[in-house]
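Q: sharing a sequence plus its predicted fold:
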Amino acid sequence: MLTGKQKRFLRSEAHHLTPIFQVGKGGVNDNMLKQIQEALEVRELIKVQILTNNLDDKHEVAEALSTGAGAELVQLIGHTVVLYKESRENKQLVLPR
């Protein structure tokens, strides 16, 4: 579980990132979750865009992404989800205590 200070740090780190995944009309599926897990292992911090043609509630989509990928939900702002998961082999970010 992330503290407020850690979430604030991760939000500042994610500010300049562009979304690398998009959730469209098909919603969240197993293949997408597998790719997100792989991307999180490499990058640790990613953004996912929820497209306007997705009819699901954005909060449910964000929760499905974070639980399915085993990641922490850092932020949901507009239709953009920020996810963080500490990498086992490619550790890049050092979180504040």
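A: Structure received.
Q: switch to C-alpha atoms for all contacts and neighbour counts from now on
A: OK.
Q: residues in contact with the residue positioned nearest the centre of the chain?
A: Taking C-alpha atoms, centre = their mean, the centroid of the chain lies closest to Leu83, which sits 2.2 Å from it. Neighbouring residues of Leu83 by C-alpha atoms under 8 Å, 6 or more residues apart in numbering: 45-48, 66, 71-75.
Q: now Val82. Nearest residue, chain neighbours left out?
A: Of all residues not flanking Val82 in the chain, Lys47 sits nearest, at 4.6 Å (C-alpha to C-alpha, 6 or more residues apart in numbering).
Q: the structure to be compared is supplied as follows:
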Amino acid sequence: MPLSPQDRKRLRTIGHHLKAVLQTGDKGLTESFTEELNRRLEDHELVKVRVNAPTRDQRTELVNALCDASGAELIQRIGNIALLYRAAAKPNPKLSNILRAQD
């Protein structure tokens, strides 16, 4: 289900103060990177990823590939930082950035 503009705005507000938890390397999108991204999304639901690619087009392709591989939705992309969201099946109140922001 696509997010409403109000949901996107709320997620951008929560994600503003987050730091990038993952960074793509020279190898780009590997299986181990995808597994780690899935683990982080399941724990935190909302994560920032730093995408290291030389050109804007390559960054866009890599971010789209990340979203496709993980099932996450791109909330915002500024430069080489992408904010990704995927709702967890059973969110952990101690780890979820969404639940912690509500407190």
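A: It's in. Since this is a predicted model, take the numbers as computed values, not measurements.
Q: quick one: secondary structure of the nearest residue to the residue nearest to the centre of structure 1 once chain neighbours are set aside?
A: Distance criterion C-alpha to C-alpha, 6+ apart; nearest residue to Leu83 of structure 1, sequence neighbours excluded, is Leu73 at 5.0 Å. Secondary structure for Leu73 of structure 1, judged by DSSP: H, G, I helix; E, B strand; the rest coil, is strand.
Q: Leu73 of structure 1 and Thr67 of structure 1, how far apart?
A: Counting by C-alpha to C-alpha, to the nearest Å, the gap from Leu73 of structure 1 to Thr67 of structure 1 is 9 Å.
Q: do the same with Leu55 of structure 1
A: In terms of C-alpha to C-alpha, Leu55 of structure 1 sits 20 Å off from Thr67 of structure 1.
Q: quick one on the thing from earlier: just give me the neighbour total for the residue nearest to Val82 of structure 1.
A: By the criterion of other C-alpha atoms under 10 Å, Lys47 of structure 1 has 22 neighbours.
Q: against Glu13 of structure 1, how distant is it?
A: Taking C-alpha to C-alpha, one finds Lys47 of structure 1 at 11 Å from Glu13 of structure 1.
Q: now Leu40 of structure 1
A: 14 Å.
Q: of these two, which one has the most company?
A: Set Leu40 of structure 1 next to Glu13 and count neighbours by other C-alpha under 10 Å: Leu40 wins out with 21 against 12.
Q: the more buried one touches Arg88, doesn't it?
A: No. Leu40 of structure 1 is not in contact with Arg88 according to C-alpha atoms under 8 Å; the separation is 10.1 Å.
Q: and Lys19 of structure 2, what pairs with it in structure 1?
A: For Lys19 of structure 2, the aligned position in structure 1 is Thr18, judged by TM-score structural alignment.
Q: ugh, typo on my part, it should be Leu74 of structure 2
A: In structure 1, Leu74 of structure 2 lines up with Leu73, judged by TM-score structural alignment.
Q: understood, closing this out.
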